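K.L.:
Generate a structure from the sequence data that follows.
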Amino acid sequence: MRYNWKSLNKQQVGAFSEYFVKMEFTMYGFQVYSTEVDDRGIDFVTRFENNSFLTIQVKSIRKSGYVFMQKDKFKLSSDLYLVLAILDEHQAPKIYIIPSTEWKTPNELFVDRDYEGKQSKPEYGLNLSKKNMHILNQYEFTKMVPILQKV
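P.N.:
Purely as a prediction, here's the structure:
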């Protein structure tokens, strides 16, 4: 059966999501440039025509929950975007393009955690729940692409 996400391990889900997102950008006319090594939290760079380059980090999750990026690898800037793929069983991925600058004003969806005095590294996160989906919906891929085509 197609989109049987539970049969994939975490690494397979991550790889699928990254390739899927790259292909979606390509289908909308973006040029996509893959990174050789993913040690800086950058999965690829893209741009539309001769516009500015955009740096992309892809994260995926099955259903709801919490997704995070370590602050030392996800530095908030106007050219950095998180692309989130939500994988509901037996459904095509739902993808969202979120400007990293959204974490400058945390709320119930966008989380900023410093963990001072703790073992965990500081992180930015997303609290993904049914209650917060109305906030996330404004970042749907098809809504954000026309904006990014002008950047």
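K.L.:
switch to C-alpha atoms for all contacts and neighbour counts from now on
P.N.:
Noted.
K.L.:
And the residue sitting furthest away from the middle of the chain, how close does it get to Glu123?
P.N.:
Here the centre of the chain is the reference, and by CA atoms, centre = their mean the most remote residue is Gly117, at 28.1 Å. Separation of Gly117 from Glu123 (CA to CA, to the nearest Å) stands at 14 Å.
K.L.:
Now do the one helix or strand Ser17 maps to: everything it contacts.
P.N.:
Using DSSP states H and E, Ser17 sits within helix 10-27. With CA atoms under 8 Å, 6 or more residues apart in numbering as the test, helix 10-27 has contacts from 5, 31-32, 43, 46, 58-60, 83, 85, 95.
K.L.:
Only the buried residues of that helix, if you could.
P.N.:
13-14, 17-18, 21-22, 25 (16 or more other CA atoms under 10 Å).
K.L.:
what's the spacing between that helix and its chain's center?
P.N.:
Relative to the mean C-alpha coordinate of its chain, helix 10-27 is positioned 11 Å out (CA atoms, centre = their mean, to the nearest Å).
K.L.:
Might you report the residue contacts of Asn127?
P.N.:
65-67, 108-111.
K.L.:
Grab the nearest non-local neighbour of Phe74.
P.N.:
Closest residue to Phe74 apart from its sequence neighbours, by CA to CA, 6 or more residues apart in numbering: Gly41 at 6.4 Å.
K.L.:
Second input sequence below; structure requested for side-by-side comparison:
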Amino acid sequence: MLTNSCNWDGLDKLRVGRFGEYFAKMAFTRAGYDVYSPEVDDRAIDFVIRTCGAEMRYLEIQVKTVRLARSSYVFMRKKHFPISPDRYLALVTLKQGEEPELYLIPSTVWADPAAPFVSRDYEGKKSDPEYGLTASAKNLNQLGTYRFTERFELAA
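P.N.:
Reported below is the predicted structural model:
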């Protein structure tokens, strides 16, 4: 359904990021998870969810939002995004004229990354080491197994 609410070009970068965070929080809430937001985002954790499975766990979620009008690179600094079974990237993709999509990617994929996932150390350079991901309309099929609707129950 094409509506004005799917006009992502009209949002500036700050609003795109804010929208993605709220969209991800609402998706988890709708799926039955408890969602907790930190007062200050100084540890690159946008929110925490509590799972309600046989063993209760708390998962740390970092949100990145991209517009798919062009290829986008998102990254997380390694010092703020340690590989852990309790740390996830929630990637929100915005394609003009379409509803947003949410992908839930465990940080463990960066332990042995394969395209479109990358690990960069930048040895001898000013940039901090990072984990990254190139998101584009072309490589979304590579992210299919991480689509939230297919994955969220695995976090429980």
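K.L.:
And the residue farthest from the centre of structure 1, what's its match in structure 2?
P.N.:
Using TM-score structural alignment as the criterion, Gly117 of structure 1 maps onto Gly124 of structure 2.
K.L.:
what span of structure 1 lines up against the biggest strand by length in structure 2?
P.N.:
The longest strand of structure 2 (DSSP state E) is strand 58-67. The aligned range for strand 58-67 of structure 2 in structure 1 is 53-62, by TM-score structural alignment.
K.L.:
what residues does the matching stretch touch?
P.N.:
Here stretch 53-62 of structure 1 has contacts from 5, 13-14, 17-18, 21, 41-47, 67, 79-89, using CA under 8 Å, 6+ apart.
K.L.:
Apply 6 Å and report the result again.
P.N.:
Residues from elsewhere that reach stretch 53-62 of structure 1, judged by CA atoms under 6 Å, 6 or more residues apart in numbering: 18, 42-47, 79-88.
K.L.:
Could you list which of those residues belong to helices?
P.N.:
Glu18 (DSSP state H).
K.L.:
if we can go back for a sec, mean distance of the longest strand of structure 2 to its aligned residues in structure 1, please.
P.N.:
With mean CA distance after the TM-score superposition for structure 1, strand 58-67 of structure 2 departs from structure 1 by a mean of 0.4 Å once superposed.
K.L.:
Next, the angle helix 13-30 makes with that strand.
P.N.:
Angle, strand 58-67 of structure 2 to helix 13-30, by axes from the mean of the first three to the mean of the last three CA atoms, to 10 degrees: 140 degrees.
K.L.:
how big is the offset of the helix or strand following strand 58-67 of structure 2 relative to structure 1?
P.N.:
Tracing the chain past strand 58-67 of structure 2, the next element assigned as helix or strand by DSSP H and E is strand 72-77. With mean CA distance after the TM-score superposition for structure 1, strand 72-77 of structure 2 departs from structure 1 by a mean of 1.0 Å once superposed.
K.L.:
if we can go back for a sec, buried ones only from the contacts of stretch 53-62 of structure 1, please, as a ChimeraX command.
P.N.:
The command below creates a ChimeraX selection of those among the contacts of stretch 53-62 of structure 1 that count as buried (16+ other CA under 10 Å):
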select :18,42,43,44,45,46,47,80,81,82,83,84,85,86,87,88
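K.L.:
so what corresponds to Gly32 of structure 2 in structure 1?
P.N.:
So Gly32 of structure 2 corresponds to Gly29, using TM-score structural alignment.
K.L.:
For the residue nearest to that match when sequence neighbours are not counted, the count of nearby residues, please.
P.N.:
Leaving aside its chain neighbours, Gly29 of structure 1 sits nearest to Phe48 (6.5 Å; criterion: CA to CA, 6+ apart). A count of neighbours around Phe48 of structure 1, defined by other CA atoms under 10 Å, yields 20.
K.L.:
How about the contacts made by the residue sitting nearest the centre point of structure 2?
P.N.:
Among the residues of structure 2, Ala90 comes closest to the average C-alpha position under CA atoms, centre = their mean, at 2.1 Å. Going by CA under 6 Å, 6+ apart, Ala90 of structure 2 touches 62-63, 103-104.
K.L.:
Which one of these is nearest to Gly144 of structure 2?
P.N.:
Gly144 of structure 2 has its nearest neighbour among the contacts of Ala90 of structure 2 in Tyr103, at 8.0 Å by CA to CA.
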